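> have a look; sequence and predicted model below, questions after that.
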Amino acid sequence: MRIILLGPPGTGKGTQGEFIIKKYKIPHISTGNLLRENIKKNNKISAKIKNNIIQGKLVDNDIICYLLLQRIQKQDCHNGFLLDGFPRNITQAELLSNQGIKIDYVLELLIPNALILERLSGRRIHKSSGRIYHIKFNPPKKQEIDDITGEKLDIRDDDKIEVVQKRLEEYMKMTYPLTKYYKEEHIKKKLKYFKINGANKLLKIKSNIDNILKKK
């Protein structure tokens, strides 16, 4: 089973992706995670990635495609995978097709931009442990302080409001033709494409996705 999760940042793709991979025992490939892992390597590619992310720009196609194809070639992807954050444009979608990588499902999570801004701008992280909080939905016991260590929490560069707004603008500009492409692929019966209301309760979204995937 090869699945693509589409949706702007903050729509809950990561959470729903975890449900899917546990049930179907396939790897969850997040391009966000791939990029963050490569930033730590301190080479020319990592410098380009970091610069784009800080400016709220999408990472160049050649970089993200190179990293993704390397990941898909690993043994654990032979029985399928779930892609989160890729493709983001027609060029990337065509790359998958040209490489002979068949996709079974495209699931697009959609929520209002105002809710995305609330979700992301309120997120806080404890950098050394990776623990994540939210000032409204999952606040620490003490404001802006990690529960375990008592250290100050941080805001990721790509969660700052001005960066999130830029990311959303870039996403919408790139994704409209991409979703049109996948709708056409759905009509041609090359894959199955579904829109999902990401503003619903977490378990309702999970149930909707389970029902879709059961029809395979």
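Everything's here; your move. These numbers come from a predicted model, not from an experiment. Residues are numbered from 1 along each chain as shown.

> only C-alpha atoms from now on, for both contacts and neighbour counts.
OK.

> would you map the helices across the chain?
Taking DSSP state H as the test, the helices found in the chain are 13-24, 31-39, 44-54, 61-72, 90-98, 113-121, 161-187, 202-214.

> list the buried residues in the fourth one.
For helix 61-72, the buried set under the neighbour-count rule, 16 or more other CA atoms under 10 Å, comprises 64, 65, 68, 72.

> so which of the residues you listed is the closest to residue 7?
Of all those, residue 64 has the smallest distance to residue 7: 17.2 Å, by CA to CA.

> this is the comparison structure:
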Amino acid sequence: MLNIVLFGPPGAGKGTQSQKLIARYNLVHLSTGDLLRSQIAQGTELGLRAKKLMDEGLLVPDEVVIGMIESQLAGNTEANGFIFDGFPRTVPQAESLDALTQRYDTGVSCMIALEVAEEELVKRLLERGKTSNRPDDQDETKIRKRVTVYNTETAQVAGFYAAQNKFHALNGIGEIDNIFEQICAVIDKHQAATTQDTKQATNEVKA
């Protein structure tokens, strides 16, 4: 199973690249924000719990988010893999995700982070704000705060996956298709290595 953690600051192009990756590799897109909204709309137990906390101005705890992700894994056992969009954001979340995927006899294949300079991000988001109707895309102060939060979070998670030789940083500035092919090259390399490890393990068992 191919499981990709796709990271990047707001405006880095994660949404565009996610759709292209889903089409090429037949993956299921898991965005924690989308999951929260969906669970709340459906009135599930996890959704009701999350809504109560959010209404009180509290953060949704990791176990609730992990529970939502597990429900998606359980409901898509025939999937070729998943794209985790913007999750995990902390080392404890990354550890929880590793434990969860291992229960389904899989794991995180790689983490790919799109790197874009802050000034370019501000420019992109302010331009996007003209049509997105999102208030946080129209306020430069809020944009810079979002970028700072991302940089703080991703530094920790990047180290976690780097220790597993799974972290890859790519330049997020350039032609969309060129960036996409760079992402695919990383993924294909990991898939080839996984296939080789599986063959080697099989041969050792036979021996």
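Nice, thanks for sending it over. These numbers were taken from a predicted model, which means no experiment stands behind them.

> re the thing from before, make TSV from the helices of the first structure and add distance to residue 131 of the first structure to it.
What follows is the helices of the first structure, written out as TSV (distance: least, CA to CA, whole Å):
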stretch	distance to residue 131 of the first structure
helix 13-24	15
helix 31-39	15
helix 44-54	21
helix 61-72	25
helix 90-98	32
helix 113-121	15
helix 161-187	20
helix 202-214	20
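
> which residues are contacting stretch 72-79 of the first structure?
1, 26, 27 (CA atoms under 8 Å, 6 or more residues apart in numbering).

> residue 22 of the first structure: which of the buried residues of helix 61-72 of the first structure is nearest?
Comparing the buried residues of helix 61-72 of the first structure against residue 22 of the first structure with CA to CA places residue 72 closest, at 18.2 Å.

> now that closest one: how far from residue 156 of the first structure?
As for residue 72 of the first structure, its distance to residue 156 of the first structure is 27 Å (criterion: CA to CA, to the nearest Å).

> ditto for residue 82 of the first structure
From residue 82 of the first structure to residue 156 of the first structure the distance is 25 Å (CA to CA).

> the more surrounded of those two?
residue 82 (25 against 15; other CA atoms under 10 Å).

> quick one: that one from residue 23 of the first structure, how far?
With distances taken as CA to CA, residue 82 of the first structure is found 12 Å from residue 23 of the first structure.

> equivalent analysis for residue 125 of the first structure, please.
Residue 125 of the first structure sits 28 Å away from residue 23 of the first structure, going by CA to CA.

> looking at those two, which is more packed in?
The neighbour comparison of residue 125 of the first structure against residue 23 (other CA under 10 Å) goes to residue 125, with 19 against 9.

> which residues does that one contact?
Counting by CA under 8 Å, 6+ apart, the residues that residue 125 of the first structure touches are 131, 132, 133, 153, 154, 155, 156.

> then residue 198 of the second structure?
Under the criterion of CA under 8 Å, 6+ apart, residue 198 of the second structure has no neighbours.

> counterpart of it over in the first structure?
Per TM-score structural alignment, there is no equivalent position to residue 198 of the second structure in the first structure.

> can you check residue 11 of the second structure too?
Per TM-score structural alignment, residue 11 of the second structure is aligned with residue 10.
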